[in-house]
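Student: Quick check, what structure comes out for this input:
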Amino acid sequence: MAEQDVDLFVIGAGSGGVRAARVASSHGARVMIAEEYRVGGTCVIRGCVPKKLLVYASRFREEFEDAAGYGWSIGTPAFDWPTLIANKDREIARLEAAYTTTLERYKVALVKSRAVLDGPGAVRLADGTRIRAKTILIATGGWPYHGDDIPGIEHVISSNEAFHLDVLPKRIVIQGGGYIAVEFAGIFAGLGSEVTLVYRGENILRGFDDDVREHLRNEMEKRGIRIICGHTVAAVDRSGDELVVRLSDGTRVPVDKVMFATGRRPHVDGLGLETAGVKLAPNGGIAVDAGSQTSVPGIYAVGDVTNRINLTPVAIREGHAFADTVFGNKPVTVDHSNVPTAVFSEPEVGVIGLTEAEAVKALRVVDIYKTSFRPMKATLAGRDTRSFFKLVVDGETDRVVGCHIVGPDAGELIQVVGIAVKMQATKAEFDAVMAVHPTAAEELVTMREKAMSYGREAAE
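Tutor: The predicted model follows:
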């Protein structure tokens, strides 16, 4: 078939790819983008957006229960899973159409096809069409990884399939301890499923602050989620219409569904990286420099496929910076430090900066401020739940170098706190801000008493 020429060819129409494509086009580049599945990528189609909608749905159960303490009389609530999924699908279709319209408005040519590298300066579509491109951007994201190939792995679903189940499982085992695992544990538990979370590590949310990990685990267990750490799923057996999960210690757990949320891998298989000479990093992602360029000049990569910080806003920022630098004559380097993040568990987690353990290793003097309290809303509701706030402070400069929140709206709070931390605000400056009362957020500016202080001599 006849060859075509473009200035930029983007492989993958997720958040990072779409942003790069439209910004590059706005700078005058001729841009083509290929997507083999649905425009929007992981976040919009099978990730953070549909997940957040299911999180909202799962919270109504407690809202209905709590209403009685505030004088509301509500009949027995009834939940319908197919209605939720149908409404979710309709919203995702709307967002996909909006993304597609954006590409059209910016005159980006969209091809619904798989595309692979065909040498350093070209890509080939599934129908054999070869496209020459001065610049190529790989933005194919990540894909769920189940880990060990255990007996019965064919019965296991990932988060991809969880969004499209025909019925809500009465009993489900979820293996994993990260974002996706704890979020779906809260979703299914809130919607009425009996949930068992299995994780090989000593506690959930590895890499987060230890106080956060312990607090969230306690809160999840209060909500009826069974958490088994230090074990793995060894096999999944089918017994009629029922599945039986065999754990590594021999325990057998009968369930309706088994979901693995054991991590995601960069989606690099079959992209033709070897053909073009593109190298991978030790972490399995495409190796890139600070400007997102790969080992081959003219080929770039952004987002989860690079396995740097696998968050949608990071992919968007990387895609925008790439387009401004390469096509807009405005060099931009993305700062990957102090990136705020949220876990939409129940309750939510919001964090930015150093954990207590990281700070103790990195700094000479560390001051810790923390508090735990019952949210005001829970008082009349009679709910047994507590929020947790923690500030990590550089004891020499007084800078707030870490903030960790577990509680309602933690994600919203950490976005705002992130501004202060990024601006290198000090604890004294936090303290100088007048509190807004009564709010949970006022705890950020009223913590005065140190919970812990560490000091060490400078290294010789």
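
Student: going forward, measure contacts and count neighbours with C-alpha atoms only.
Tutor: OK.

Student: burial measure for Leu8, as a count.
Tutor: Neighbours of Leu8 under the rule other Cα atoms under 10 Å: 27.

Student: Assign a three-state SS to Phe79, would you?
Tutor: Here Phe79 is recorded as coil under DSSP: H, G, I helix; E, B strand; the rest coil.

Student: what residues are up against it?
Tutor: Neighbouring residues of Phe79 by Cα atoms under 8 Å, 6 or more residues apart in numbering: Leu191.

Student: And the residue nearest the centre of the chain, how far from Val302?
Tutor: Of all residues in the chain, the one closest to the mean position by Cα atoms, centre = their mean is Leu311, 5.4 Å from it. Leu311 sits 11 Å away from Val302, taking Cα to Cα, to the nearest Å as the criterion.

Student: thinking again about what came up before, I'd assumed Arg317 was in contact with the residue nearest to the centre of the chain.
Tutor: No: using Cα atoms under 8 Å, Leu311 makes no contact with Arg317, being 10.2 Å away.

Student: do you know how far the residue nearest to the centre of the chain is from Pro408?
Tutor: Per Cα to Cα, Leu311 is found 21 Å from Pro408.

Student: Ok, Ile368 next?
Tutor: From Ile368 across to Pro408, the span is 22 Å (Cα to Cα).

Student: Equivalent analysis for Pro50, please.
Tutor: For Pro50, the distance to Pro408 - Cα to Cα - is 20 Å.

Student: do Asp304 as well
Tutor: For Asp304 relative to Pro408 (Cα to Cα), the value is 28 Å.

Student: Check Lys51 too.
Tutor: Distance, Lys51 to Pro408, by Cα to Cα: 17 Å.

Student: So for the two, which residue has more residues nearby?
Tutor: Lys51 (23 against 20).

Student: Show me what the helix or strand hosting the more buried one is packed up against.
Tutor: Using DSSP states H and E, Lys51 maps to helix 48-67. Under the contact criterion of 3 or more Cα pairs under 8 Å, 6 or more residues apart in numbering; DSSP states H and E, helix 48-67 touches helix 41-46, helix 81-105, helix 179-190, helix 376-381.

Student: Who are the packing partners of the longest one?
Tutor: It stands for helix 81-105. Under the contact definition 3+ Cα pairs under 8 Å, 6+ apart, helix 81-105 sits against helix 15-26, helix 41-46, helix 48-67, strand 109-111.

Student: which one of the ones you listed is the most hemmed in?
Tutor: Of all the helices and strands packed on helix 81-105, helix 15-26 carries the top mean neighbour count, a mean of 26, counting by mean count of other Cα atoms under 10 Å.

Student: so what secondary structure elements neighbour that one?
Tutor: Helix 15-26 packs on strand 4-11, strand 31-34, helix 41-46, helix 81-105, helix 312-327, going by 3+ Cα pairs under 8 Å, 6+ apart.

Student: To check against the first, give me the structure of this:
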Amino acid sequence: MDAVSIESQDLQSTRVVIIGGGPGGYEAALVAKRFGAEVTLVERQGLGGSAVLTDVVPSKTLIATADFMARMDSAPELGIRAAGHALRSADDVASTYSVDLEAVNSRVRALAAAQSADIRTRIEREGVRVVNGHGRLDGPQRVVVRPEAADGAAPDAGDAAEEVLDADVVLIATGSTPRELPEARADGERILTWTQLYHLTAMPEKLIVVGSGVTGAEFAGAYNALGGEVVLVSSRDRVLPGEDPDAAEVIEEVFKGRGMTVMSRSRAQSAVRTADGVVVTLSDGRTVEGSHVLLAVGSVPNTAGLGLEEAGVRLGPGGHVVVDRVSRTSARGIYAAGDCTGVLPLASVAATQGRVAMAHALGDAVAPLDLKHVSANIFTAPEIATVGYTEDELKAIGTAYVVSTLPLSRNPRAKMTGARVGFIKLYAHSVTGIVLGGVVVAARASELIFPITLAISNRLTVDQMAETSTVYPSMSGSMAEVARLLHQHRV
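Tutor: Sure thing, here's the model as predicted:
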């Protein structure tokens, strides 16, 4: 049943079934209830999905602790004293402050559980029915649910009967799971995926991180800032190969400056346990020994065993659900959102996809997803935030553009806080001056990227950005300044 046929119905009789309770699923559920539909959400782990329980919330909570330690590197410069003596160097900071990883991880898990509980409370208060279990399609308009406890355990024998849910609209929002290597299987103790790190009770003596993409860089930077010895194994020429080259160069230099070992052009072949640690073997025969290894080599969509293809849902080569810009699949009445679609692995994108899907399915006017209006952030220290077109993309499509870059070392607020590295980069159309893209490398870049995102979403010009008042002193002041650098004098 498509949006047009549903629009003519009484929406209170429209049955919506959502498989997966992550950001895409629970945001879709809230929208569907707002339209008055009958909504059932099926989730096997806990509300919030991996984003809340094992990925975004816990990782960024851990990184927040690491960020505090990283900022303490500036303590000597700022004149901060501890225990009655001056901190003269980063070594003094490290010897004065230590990390209780068991306490850190206990807080991480508690915050994730609390966030999940808050989400469940909210959607149940809105009238969404939540079913703990594994859902699969039995045709395009029917979902079969195998009950499971919230922790994934099997239910009591008396509660094991499957439930059949008829649906006018189905949303698949099942997320993804960490990828493993054929010869490096996670055991949850020494060989770990990022979902398993939060049960460590002591700092790894030497953590080997395999993979230098966003996840690998974030965790490598976090454990390095927490005081651990870290080796980052990258199969590419540099850290963060998919990001702005100037930004990636800054992060790699910061990593190395903090004592991290970065092994570029080094592909991991296998990881095996030893008596008291792990050995990672590279494709060229070299080996790296450590106490633990983190596998950060991508993720696999959770689409197997859901009956998708049998229901007419087309999957891509990697198993992702193929969707259009309003989250429709190839099967009528079935939508998909989040990491299982492979569109862009961000919680914010998943939430947008879910909201757009339900609005479209239930007959509301929607704006199709535009990834050029989506800002993304890498939570290293400093952070990297991006939005809009990259320089390579602008060159590829032949757009006439200009670019300006402003180092944050010139910003007075940065000087006050001891920030030493970072920059703001802005791309604009060379004729119209319309802002096309931006990169921010700074502490709290995730907050600073918003003005550029707003400019791109509303087709503002660099002159409009430059003429907007900013606080002095502030980091955002550099936003206006970098825009002024692109002003073109018009006679």
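
Student: TM-score for the pair, please.
Tutor: The pair, once superposed, lands on a TM-score of 0.90 when counted by TM-score structural alignment, normalised by the length of structure 1; 444 aligned residues with a Cα RMSD of 2.2 Å.

Student: coming back round to it: reformat the helices and strands packed on helix 81-105 of structure 1 as a markdown table; add distance to Lys422 of structure 1.
Tutor: Listed next are those as a markdown table, based on distance: least, Cα to Cα, whole Å:
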| stretch | distance to Lys422 of structure 1 |
| --- | --- |
| helix 15-26 | 23 |
| helix 41-46 | 25 |
| helix 48-67 | 24 |
| strand 109-111 | 37 |
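
Student: Tell me which of these sits nearest to Thr341 of structure 1.
Tutor: Counting by Cα to Cα, Thr341 of structure 1 lies closest to helix 48-67 out of these; the figure is 12.2 Å.

Student: Can you list the neighbours in contact with the closest one?
Tutor: Helix 48-67 of structure 1 has contacts (Cα under 8 Å, 6+ apart) with 42-44, 73-74, 77, 84, 88, 92, 163, 183, 186-191, 344-345, 378, 380-383.

Student: redo that, cut-off 7 Å
Tutor: 43, 88, 187, 190-191, 381 (Cα atoms under 7 Å, 6 or more residues apart in numbering).

Student: what span of structure 1 lines up against stretch 239-257 of structure 2?
Tutor: Under the alignment (TM-score structural alignment), stretch 239-257 of structure 2 falls on residues 204-222 in structure 1.

Student: In contact with Val17 of structure 2, which residues?
Tutor: By Cα under 7 Å, 6+ apart, the contact list for Val17 of structure 2 reads 39-41, 167, 169-171.

Student: can you tell me what part of structure 1 stretch 368-385 of structure 2 aligns to?
Tutor: Mapping stretch 368-385 of structure 2 onto structure 1 (TM-score structural alignment) gives residues 333-350.

Student: which stretches of the stretch 151-300 of structure 2 form helices?
Tutor: For the stretch 151-300 of structure 2, applying DSSP state H, counting those that start in this stretch gives helices covering 214-225, 245-257.

Student: Need the winner for burial among those helices.
Tutor: helix 214-225 (a mean of 25).

Student: So which residues of the stretch 351-491 of structure 2 form helices?
Tutor: Assigned by DSSP H, counting those that start in this stretch, the stretch 351-491 of structure 2 shows helices spanning 391-397, 412-417, 445-448, 450-457, 462-466, 477-484.

Student: and of these, who's closest to Val130 of structure 2?
Tutor: helix 445-448 (32.7 Å).

Student: in structure 1, what residues pair with the closest one?
Tutor: Counting by TM-score structural alignment, helix 445-448 of structure 2 sits on residues 410-413 of structure 1.

Student: Which residues does that stretch contact?
Tutor: Under the contact criterion Cα under 7 Å, 6+ apart, stretch 410-413 of structure 1 has outside partners 342, 348-350.

Student: Tell me the buried residues in it?
Tutor: Neighbour-count burial for stretch 410-413 of structure 1 flags 410-411, 413 (criterion: 16 or more other Cα atoms under 10 Å).

Student: To what extent does that stretch diverge from structure 2 after superposition?
Tutor: Following the fit onto structure 2, the mean deviation recorded for stretch 410-413 of structure 1 is 0.6 Å by mean Cα distance after the TM-score superposition for structure 1.

Student: Who wins on neighbours among the contacts of stretch 410-413 of structure 1?
Tutor: Within those, Val349 tops the neighbour count with 28 neighbours, counted by other Cα under 10 Å.

Student: Do I have it right that that residue meets Ser387?
Tutor: No: using Cα atoms under 7 Å, Val349 of structure 1 makes no contact with Ser387, being 9.9 Å away.

Student: okay, and the common contacts of those two?
Tutor: Joint contacts of Val349 of structure 1 and Ser387 (Cα under 7 Å, 6+ apart) are 406-407.

Student: Which members of the contacts of Val17 of structure 2 are classed as buried?
Tutor: Buried members of the contacts of Val17 of structure 2, scored by 16+ other Cα under 10 Å, are 39-41, 167, 169-171.

Student: ok, now which ones touch the aligned residue in structure 1 for Val170 of structure 2?
Tutor: In structure 1, the residue matched to Val170 of structure 2 (TM-score structural alignment) is Ile136. Taking Cα under 7 Å, 6+ apart, we find Ile136 of structure 1 in contact with 8-10, 298-300.

Student: Could you count how many residues lie near Leu197 of structure 2?
Tutor: By other Cα under 10 Å, the residues close to Leu197 of structure 2 number 19.

Student: how about it, what's its match in structure 1?
Tutor: Under the alignment (TM-score structural alignment), Leu197 of structure 2 pairs with Ala162 in structure 1.

Student: related to what we said a few turns ago, show me which of the contacts of Val17 of structure 2 is closest to Gln464 of structure 2.
Tutor: Leu171 (40.5 Å).

Student: what's the offset of stretch 346-357 of structure 1 from the middle of its chain?
Tutor: 13 Å (Cα atoms, centre = their mean, to the nearest Å).

Student: Please disregard the earlier target; I meant stretch 405-423 of structure 1.
Tutor: Centroid separation between stretch 405-423 of structure 1 and its chain, computed with Cα atoms, centre = their mean, is 16 Å.

Student: Which of the residues in that stretch are classified as buried?
Tutor: Buried residues in stretch 405-423 of structure 1, counting neighbours by 16+ other Cα under 10 Å, are found at 405-411, 413-415, 417-418, 420-422.

Student: same thing with stretch 193-201 of structure 1?
Tutor: The neighbour-count check on stretch 193-201 of structure 1 (16+ other Cα under 10 Å) flags 193-200 as buried.
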